[in-house]
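[1] Sequence plus predicted model, see below.
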Amino acid sequence: MTDLNDATHSPEPAGRRAIVTGSDSGIGRATAVALAEAGMDVGITWHRDERGAHETADEVRAHGRAAEVVRLDASDAPACGDVVDDLCERLGGVDVFVNNAGTGSSTPFLEHGWDEWRHVVATDLDGPFVCLQRAARRMVEAGRGGRLIAVTSVHEHQPRVGSSAYDAAKHGLGGLMKTIALELGEHGITANTVAPGEIATPMTGQEDEDPRSKRRVGIPLGRPGDAPEIAAVIAFLASPEASYVTGASWVADGGMLQMGPQAGSHLAADDWRRV
């Protein structure tokens, strides 16, 4: 059995080579930079924003680390796995793999079309399965252990009206990561998810906005989160200090999920029933 963390208390990172999918902006970019700050070379992927990916690479290189940039379409499985293999070759291996690329939709269940359903599930579950598997195979073959981290959502745990495909995919990805943790623990590989709440990123239409300037009465901390706050959780899970953490979902939502019964007793209108 491989033990990645014989030097658990060393300041050295758990590995020197990381891949972060969807790292052209938002949580992905913040994560790539955080891992570079921790001493890792980073593989960066983009789907539509090539310029953003190269800007991320510039930030990684500013920390003295190498960066490789490739296009990855997470909905195109199993071809997206070949992109992961290519990045692994360019980096000389992979020690940390962060599945961050994803998409969503806002369509009531009865109106949800098959093509929209398949696109969301392919991007948020099928593609991640392939990419995580390719990275894991590399880790097992190398025999040094590794870290597999998937960015899910609070909707890995609780549903949202209008998000049937997204909720199903994120629930599935969370379950997949738990199974991976069971199966790959003997190889010194940990598998965890990070489940953000509302984060000020392009995906929520809040790019380049300070979340501390926004009021969210339904969140105990009273505001959306910031991408670096999620990246910090991911960087911890990629670190030696997280050597005994696996099969867990790390919720980072400002307390949003704790409001279930409170919201249920305090809502005064049926507005929540509609998208």
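    On my side now, so go ahead.
[2] only C-alpha atoms for contact and neighbour calcs from this point on.
    OK.
[3] G43 belongs to a strand?
    Yes: assessed by DSSP: H, G, I helix; E, B strand; the rest coil, G43 belongs to a strand.
[4] quick one: contacts for it?
    Applying CA atoms under 8 Å, 6 or more residues apart in numbering, one finds that G43 lies in contact with 17-20, 67-70, 87, 91.
[5] Which members of the residues you listed define the maximum pairwise distance?
    Using CA to CA, the pair of the contacts of G43 lying farthest apart is R17 and V70, separated by 15.3 Å.
[6] Make sure W250 is indeed in a strand.
    Yes: assigned with three-state DSSP, W250 falls within a strand.
[7] how close does it get to A34?
    17 Å (CA to CA, to the nearest Å).
[8] and if you look at S164?
    32 Å.
[9] thinking again about what came up before, strands - which of the contacts of G43 land there?
    17-20, 67-70 (DSSP state E).
[10] Mind putting those into CSV with distance to G254?
    Shown next, in CSV, are these (distance: CA to CA, whole Å):
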residue, distance to G254
R17, 30
A18, 27
I19, 27
V20, 24
A67, 32
E68, 33
V69, 32
V70, 33
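[11] Quick one, which of those are buried?
    17-20, 67-70 (16 or more other CA atoms under 10 Å).
[12] Show residues contacting the strand or helix carrying D115.
    Per DSSP states H and E: D115 is located in helix 114-121. The contact list for helix 114-121, computed with CA under 8 Å, 6+ apart, reads 75, 102-105, 165-166, 168-169.
[13] List the ones among those residues that fall in helices.
    Among these, the ones falling in helices (DSSP state H) are 165-166, 168-169.
[14] ok, second structure coming up, stack it against the first:
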Amino acid sequence: MPLRNKVAIVTGGNSGIGQAIVLALAGQGAKIVIDYIVDEQAVEGLEAEIAKLGGQAIGVDADVSKPAEIQKLVDAAVQAFGRLDIMVNNAGVETRSSILDTTEAQYDRVMDVNLKSAFFGTQIAAKQMIGQGGGGRIINITSVHEDWPMPGNTPYCLSKGGMRMLNRTAGVELGPHGVSVVGVGPGAVATPINASTMNNPGLLAKLDAAIPLGRMARPEEIATLVAFLAGDGASYLTATTIFADGGLMQSSVGL
């Protein structure tokens, strides 16, 4: 198993892409800390599923919009498993609101959960990795919308654009310490965050038609990429984003 003896944290790890990432990393031998703020039963189910596979995982209730709660996640990883090798900043929300109708509260929530958590998740994880020695991998789940406009979802695009420069700048700063920082930019993925599209046959057909591969991604397809980036095969990647969008960015204006 390529990630045997590695320890990973996955924020927002009990649903959607995060859940798939947890299972992919555990399937390759990593010990996992699953961050969540709701649905503890889902976390318990994941822990049980991983245990049946011979792996180890613990759930930690932490609000990653607060740096102290991110520190709690890192401390839990070190206490339970002795170190931290892989940090996946995956937690994210959106408001589907435009520049004209976004409230301050909506703006703050999206920026705190998406960008602030990734910034301090990167910082706090990197400090742990540097202190313990041996380097590490930080993987930030961004979006095609770090580079590709989505009218009517402005705060989300702004947060993901910020993550683009976080990956680039932190990757340069942390490279000399042996810590790589890479973004994964999914396109449309069949997860609860896209429920409004998936539940509307007309919108779904329009979206599928705009994707050269003809369909939304499965969460497992994004998770497989994250697992690759956590392993030795991605040892020379940093300060960049890998897009997994089925070709969407090259074929259509924002939907």
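    Looks like it came in fine. All values reported here derive from a predicted model rather than from experimental measurement.
[15] that older thread, ok, the ones in helices among the contacts of helix 114-121 of structure 1 vs A235 of structure 1, which is closest?
    Nearest to A235 of structure 1 among those, with distances taken as CA to CA, is A169, at 23.8 Å.
[16] aligned partner of that closest one in structure 2?
    Aligned by TM-score structural alignment, A169 of structure 1 pairs with S159 of structure 2.
[17] Against G133 of structure 2, how distant is its match?
    From S159 of structure 2 to G133 of structure 2 the distance is 31 Å (CA to CA).
[18] So those two - more neighbours on which side?
    S159 (26 against 14; other CA atoms under 10 Å).
[19] mind listing the helices for structure 2?
    Using DSSP H, helices in structure 2 cover 16-27, 40-52, 67-81, 104-110, 117-132, 154-174, 195-198, 201-210, 219-230.
[20] tell me the most buried of those?
    helix 16-27 (a mean of 24; mean count of other CA atoms under 10 Å).
[21] so that one matches what in structure 1?
    The aligned range for helix 16-27 of structure 2 is 26-37, by TM-score structural alignment.
[22] tell me the average deviation of the matching stretch from structure 2 after fitting.
    Aligned to structure 2 and superposed, stretch 26-37 of structure 1 gives a mean residue distance of 0.9 Å (mean CA distance after the TM-score superposition for structure 1).
[23] what about that stretch, distance to the chain center?
    Distance of stretch 26-37 of structure 1 from the chain centroid (CA atoms, centre = their mean, to the nearest Å) equals 11 Å.
[24] what does that stretch rub up against?
    Residues contacting stretch 26-37 of structure 1 (CA under 8 Å, 6+ apart): 18-23, 41-42, 44, 53, 56, 59-60, 63-65, 100-101, 200-203, 207, 227-228, 230-232, 234-235.
[25] What of stretch 153-167 of structure 2?
    Against stretch 153-167 of structure 2 from outside (CA under 8 Å, 6+ apart): 93-99, 102, 107, 110-111, 114-115, 118-119, 140, 142-143, 145-150, 181-183, 238-241.
[26] What's the match for A195 of structure 1 in structure 2?
    Following TM-score structural alignment, the counterpart assigned to A195 of structure 1 within structure 2 is G185.
[27] If you tally nearby residues, what's the number for its match?
    Counted with other CA under 10 Å, residues neighbouring G185 of structure 2 total 22.
[28] what's around the closest residue to it other than its chain neighbours, how many residues?
    When the adjacent residues along the chain are set aside, G185 of structure 2 lies closest to S143, with 3.9 Å between them (CA to CA, 6 or more residues apart in numbering). Using other CA under 10 Å, the number of residues around S143 of structure 2 comes to 26.
[29] quick one: S143 of structure 2 and M150 touch, right?
    No: S143 of structure 2 is beyond contact range of M150, at 10.9 Å (criterion: CA atoms under 8 Å).
[30] show me the contacts for the equivalent of I50 of structure 2 over in structure 1.
    Matched by TM-score structural alignment, I50 of structure 2 corresponds to V60 in structure 1. Contact analysis of V60 of structure 1 by CA under 8 Å, 6+ apart lists 32-33, 36-37, 41-42, 66-67.
[31] who's in contact with the closest residue in space to D126 of structure 1 that isn't next to it in sequence?
    Among residues not flanking D126 of structure 1 along the chain, A77 sits closest, at 6.5 Å (CA to CA, 6+ apart). When contacts are counted by CA under 8 Å, 6+ apart, A77 of structure 1 is found next to 122, 126-127, 130.
[32] Please apply the same query to M150 of structure 2.
    157, 254-255.
[33] what separates the residue of structure 1 sitting at the aligned position of it from W272 of structure 1, distance-wise?
    M150 of structure 2 maps onto R160 in structure 1 when the alignment is built from TM-score structural alignment. With distances taken as CA to CA, R160 of structure 1 is found 9 Å from W272 of structure 1.
[34] for the residue nearest to the spatial centre of structure 2, what are its contacts?
    The centroid of structure 2 falls nearest to N90 when counting by CA atoms, centre = their mean (2.3 Å). Contacts for N90 of structure 2 (CA under 8 Å, 6+ apart) come out as 10-13, 17-18, 118, 140-142.
[35] Just tell me what it corresponds to in structure 1.
    So, by TM-score structural alignment, N90 of structure 2 is matched to N100.
[36] same question, G233 of structure 2
    Using TM-score structural alignment, G233 of structure 2 pairs with E241 in structure 1.
[37] Show me which of the contacts of stretch 153-167 of structure 2 are buried.
    Applying 16+ other CA under 10 Å to those, the neighbour count classes 94-97, 102, 107, 110-111, 114-115, 118-119, 140, 142-143, 145-150, 181-183, 238-241 as buried.
[38] Of the residues you listed, which belong to strands?
    140, 181-183, 240-241.
[39] Same list (those) but as CSV, adding distance to K72 of structure 2.
    Shown next, in CSV, are those (distance: CA to CA, whole Å):
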residue, distance to K72 of structure 2
N140, 19
V181, 21
V182, 23
G183, 23
T240, 28
T241, 27
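[40] what's the farthest-apart pair in these?
    The distance between the two most remote of these (CA to CA) is 10.3 Å, for N140 and T240.
[41] what do those two both touch?
    With CA under 8 Å, 6+ apart, N140 of structure 2 and T240 have common neighbours 167, 181-183.
[42] export those to TSV and tack on distance to M129 of structure 2?
    Below are these laid out as TSV (distance: CA to CA, whole Å):
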residue	distance to M129 of structure 2
N167	17
V181	12
V182	15
G183	18
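[43] Looking at these, which is nearest A209 of structure 2?
    G183 (26.2 Å).
[44] now the residue nearest to that closest one when sequence neighbours are not counted: how far from M111 of structure 2?
    Excluding the flanking residues, the one nearest G183 of structure 2 by CA to CA, 6+ apart is T241, at 4.2 Å. Relative to M111 of structure 2, T241 of structure 2 is positioned 19 Å away (CA to CA).
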